[in-house]
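*Asks:* just to be clear, the model below is a prediction. Sequence and coordinates:
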Amino acid sequence: MTASRLQRWALIVSSYNFKIEFISTERNTADALSRMIKTYKETGSCEQSDEPEQTYLHFATEALLLDYNILKKETVHDPILSRVISYIRDGWPGELNIKELKPYYNRKNELYTELDCVMWGHRVVIPSVCRSKVLKELHDSHMGMVKTKGLARSYVWWPGIDEDIEKLCRSCQVCLEVADAPPAHAIRSWPWPDRPWSRLHIDFFGPIAGNTYLVLIDACTKWMEVIKMSSTNAKAVIKALREIWSRFGLPKQLVSDNGPPFTSLEFKQFLENNGIQHTFSAPYHPSSNGAAENAVKTCKKVVKKALSQNLDVDTALLRFLLVYRNTEHCTTGESPAKLLQGRSLRMRLDCLKPERADRVNAAQRHQQLAAGGSQRCFNEGDEILYRNYGTGK
């Protein structure tokens, strides 16, 4: 044993109000230490100090506003801790199969008693009766789960303390009211319809420049319709949808938010009479109707650009829709026009390409020249020879 360790033992013994004389001239320090411990055992039971001892127990109980006398009383009455005290004093058995005592048995070399309370290092082992009060005191400042655990590790311990702190923090109403929002859920896409014009997504946007628009998009082909609305009530929406569906047919499913025109009884009866299933997006969660929201975002940009250029908004929207329907979509890899109508829509840019009729006429002339032969010309009244394919002729 080194001299530094001997000095530490001397300081520990002196903290219990025993007068220790440090023997620096001893050649065998181990003998000196054994005599010191023997002196402590012989005099510890008979010497009493009028001043209260200041130990880790006092430090922990003062921080948690607990009287160590209460801890002492409850520790003695606690069926588990009272048994642990007897094991600490009389010795631990070689093997212990009681489930409740296993956590203490695993720390048997680190547990000791102080003023009839069980200690684990500098932490007080709290009896079961006092644990709720200790938890309340630990979480009094409503710190987070990690910091509350860190605070608890400086003062107290009992089996399952981390789980008890987690349960307390998760059930604290004050913490829940100001807690951060959980991470966003992973994106879940709508199933892609196997046929065009099967599922439609609709939504409003505006008012912009005094106008409100109804946006409709097909989930399969990405075909988009934008209608200026004089009113947003159910009757006006039904009228706009009748006009669109008269050209493209009735869909199987319609997806919308929970706006008043879509939740009205009139709109519900209109869809039921036409055999259309109505699906609502999640309230206060616009991204669940993502197709309509993206279409609204795109159309808003078109309107704002037209206003910044002092252009007619309706003309700008119609020109945009023509180009949009004829452009390959990044999701489907085809243009909405080809998927819905099976053809590309003619645009001004098609003037740069040769007409198909001119190409066909040129090809036919080339075929006539390549076939050879002579040109025949007859006038009325000319005598001609002809081949008769009749039988016997």
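*Replies:* Yes, it's here.
*Asks:* from here on, contacts and neighbour counts on C-alpha atoms
*Replies:* Noted.
*Asks:* what is the host helix or strand of Lys338 packed up against?
*Replies:* Using DSSP states H and E, Lys338 sits in helix 336-341. Under the contact definition 3 or more Cα pairs under 8 Å, 6 or more residues apart in numbering; DSSP states H and E, helix 336-341 sits against helix 313-325.
*Asks:* gap between the helix it packs on and the chain center?
*Replies:* Offset of helix 313-325 from its chain centre (Cα atoms, centre = their mean, to the nearest Å): 37 Å.
*Asks:* what's the answer for stretch 103-123, then?
*Replies:* 43 Å.
*Asks:* for that stretch, which outside residues touch it?
*Replies:* Outside of stretch 103-123, the residues within contact range by Cα atoms under 8 Å, 6 or more residues apart in numbering are 56-57, 60, 71-72, 75-76, 81, 84-85, 88, 92, 96, 124-125, 153-157, 159.
*Asks:* adding another structure so you can compare the two:
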Amino acid sequence: MILELQCYRYDIDIIHRPGKDIPVTDCLSRKLIINAKPIKDELAKKADVAVHYLFETLPISDPKLAEIRTCTANDESMQVLKHFIISGWPSQCRECPELILDHWNHRDKLMYADGLIFKSDRIVIPKTLRQEILLQIHAGHFSVEKCHSRACTTLFWPGMISDIEKSVTNCSTCQMHQNMKQKETMISHPIPSLPWQVIASDIFNFDGKEYVLVVDYYSKYPEVDHLSDTRSRTVINNIKES
């Protein structure tokens, strides 16, 4: 709906082609000429309704909207952006002013209405208000994902997601109370009643050679033997000999 409100500037060359040179006749060339004014009036009404609906459904208070309008009017980059939205964008990226270069990739989704700039149905926030908005987004000390979902339904500025992640990551309160992984408590094994009743074994490599280590749980006495290979038969036989 929002995209229908945008006005694009095109340089159109109209060339007349006689009907006898058109192999397939299109239906519009055979329709009667109608008055275009009612159509324009109807489109204007639809545009007014769409703009009114957009402002009525914004989850932002009137005082805050007024503050955003004021900051938009006083922000140089926002005014340059407004000019290009209304007058048209250059044909190539290198012709775009550096002030608004970060808006180039979504230029076809930008619109201006009632002192505010929108990207689709989200308000573009001026630079002077972004830090304050970040604090309000993270006022409840929500997680990064929750702050993303809160902001992305209503607000926009280039690099907003990255700024939200930095804001949440650098929050000292969140760092202090964040969920920590549960530490596993150490469980001591029962001490056996006789030597070599319970053993532990492992294979390790040292200086390019393979060895098997056997430790008695009762005395902690270790035995180390060299292995000719690490096949299961060799390891089992070696441990049995130990």
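*Replies:* Everything's here; your move. It should be emphasised that the depicted structure is a prediction, and the values quoted were computed from it without experimental measurement.
*Asks:* after the helix holding Lys338 of the first structure, which helix or strand is next?
*Replies:* Counting by DSSP H and E, the element after helix 336-341 of the first structure in chain order, helix or strand, is helix 356-371.
*Asks:* tell me, what residue is most central in the second structure?
*Replies:* In the second structure, the residue lying closest to the centroid (Cα atoms, centre = their mean) is Ile161, at 5.5 Å.
*Asks:* distance-wise, check the spatially closest residue to it that is not a sequence neighbour relative to Thr154 of the second structure.
*Replies:* Once flanking residues are discounted, Ile161 of the second structure sits nearest to His148: 6.6 Å by Cα to Cα, 6 or more residues apart in numbering. As for His148 of the second structure, its distance to Thr154 of the second structure is 11 Å (criterion: Cα to Cα, to the nearest Å).
*Asks:* His226 of the second structure now?
*Replies:* Shown here: His226 of the second structure relative to Thr154 of the second structure, a distance of 69 Å by Cα to Cα.
*Asks:* and Pro190 of the second structure, by the same measure?
*Replies:* Applying Cα to Cα to Pro190 of the second structure and Thr154 of the second structure gives a distance of 61 Å.
*Asks:* for Pro158 of the second structure, give its distance to Ile133 of the second structure.
*Replies:* 14 Å.
*Asks:* one step back: pull out the buried members of the contacts of stretch 103-123 of the first structure.
*Replies:* Neighbour-count burial (16 or more other Cα atoms under 10 Å) is assigned, among those, to 56-57, 60, 71-72, 75-76, 81, 84-85, 88, 124-125, 155-157.
*Asks:* tell me which stretches of the second structure form strands.
*Replies:* Shown for the second structure, the strands assigned by DSSP state E span residues 110-113, 116-119, 122-124, 155-156, 199-206, 209-216, 222-227.
*Asks:* so the residue nearest to Ile161 of the second structure makes contact with Ile164?
*Replies:* Yes: assessed by Cα atoms under 8 Å, His148 of the second structure is found in contact with Ile164 at 7.2 Å.
*Asks:* neighbour-wise, which of the two wins?
*Replies:* Ile164 (23 against 18; other Cα atoms under 10 Å).
*Asks:* got JSON lines for the strands of the second structure, with distance to Gln175 of the second structure too?
*Replies:* Output for those, formatted as JSON lines (distance: least, Cα to Cα, whole Å):
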{"stretch": "strand 110-113", "distance to Gln175 of the second structure": "37"}
{"stretch": "strand 116-119", "distance to Gln175 of the second structure": "33"}
{"stretch": "strand 122-124", "distance to Gln175 of the second structure": "30"}
{"stretch": "strand 155-156", "distance to Gln175 of the second structure": "26"}
{"stretch": "strand 199-206", "distance to Gln175 of the second structure": "40"}
{"stretch": "strand 209-216", "distance to Gln175 of the second structure": "43"}
{"stretch": "strand 222-227", "distance to Gln175 of the second structure": "45"}
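*Asks:* looking at those, which is nearest to Ala139 of the second structure?
*Replies:* strand 155-156 (15.8 Å; Cα to Cα).
*Asks:* which helices and strands does the closest one pack with?
*Replies:* Packed next to strand 155-156 of the second structure, using 3+ Cα pairs under 8 Å, 6+ apart, are strand 122-124.
*Asks:* the helices in the second structure, which residues?
*Replies:* Listed in chain order, the helices of the second structure (DSSP state H) span 37-57, 62-74, 76-87, 127-137, 144-152, 160-169, 172-177, 232-241.
*Asks:* make JSON lines from these and add distance to Glu184 of the second structure to it.
*Replies:* JSON lines is the format used below for the helices of the second structure (distance: least, Cα to Cα, whole Å):
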{"stretch": "helix 37-57", "distance to Glu184 of the second structure": "50"}
{"stretch": "helix 62-74", "distance to Glu184 of the second structure": "49"}
{"stretch": "helix 76-87", "distance to Glu184 of the second structure": "54"}
{"stretch": "helix 127-137", "distance to Glu184 of the second structure": "35"}
{"stretch": "helix 144-152", "distance to Glu184 of the second structure": "27"}
{"stretch": "helix 160-169", "distance to Glu184 of the second structure": "26"}
{"stretch": "helix 172-177", "distance to Glu184 of the second structure": "20"}
{"stretch": "helix 232-241", "distance to Glu184 of the second structure": "31"}
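*Asks:* Leu99 of the second structure: which of these is closest?
*Replies:* So among the helices of the second structure, helix 76-87 is nearest, using Cα to Cα, at 5.5 Å.
*Asks:* residue range for that closest one in the first structure?
*Replies:* Matched against the first structure by TM-score structural alignment, helix 76-87 of the second structure falls on residues 79-90.
*Asks:* now do that stretch: everything it contacts.
*Replies:* Identification of contacts with stretch 79-90 of the first structure by Cα under 8 Å, 6+ apart yields 75-76, 93, 100-101, 104, 108, 111-113, 116, 118, 127.
*Asks:* tell me which of those is nearest to Leu6 of the first structure?
*Replies:* Tyr112 (20.8 Å).
*Asks:* and the closest one, what's its match in the second structure?
*Replies:* So, by TM-score structural alignment, Tyr112 of the first structure is matched to Met111.
*Asks:* ok, the closest residue in space to Val226 of the first structure that isn't next to it in sequence - how many residues close by?
*Replies:* Nearest residue to Val226 of the first structure, sequence neighbours excluded (Cα to Cα, 6+ apart): Val215, at 4.7 Å. A count of nearby residues for Val215 of the first structure, using other Cα under 10 Å, gives 20.
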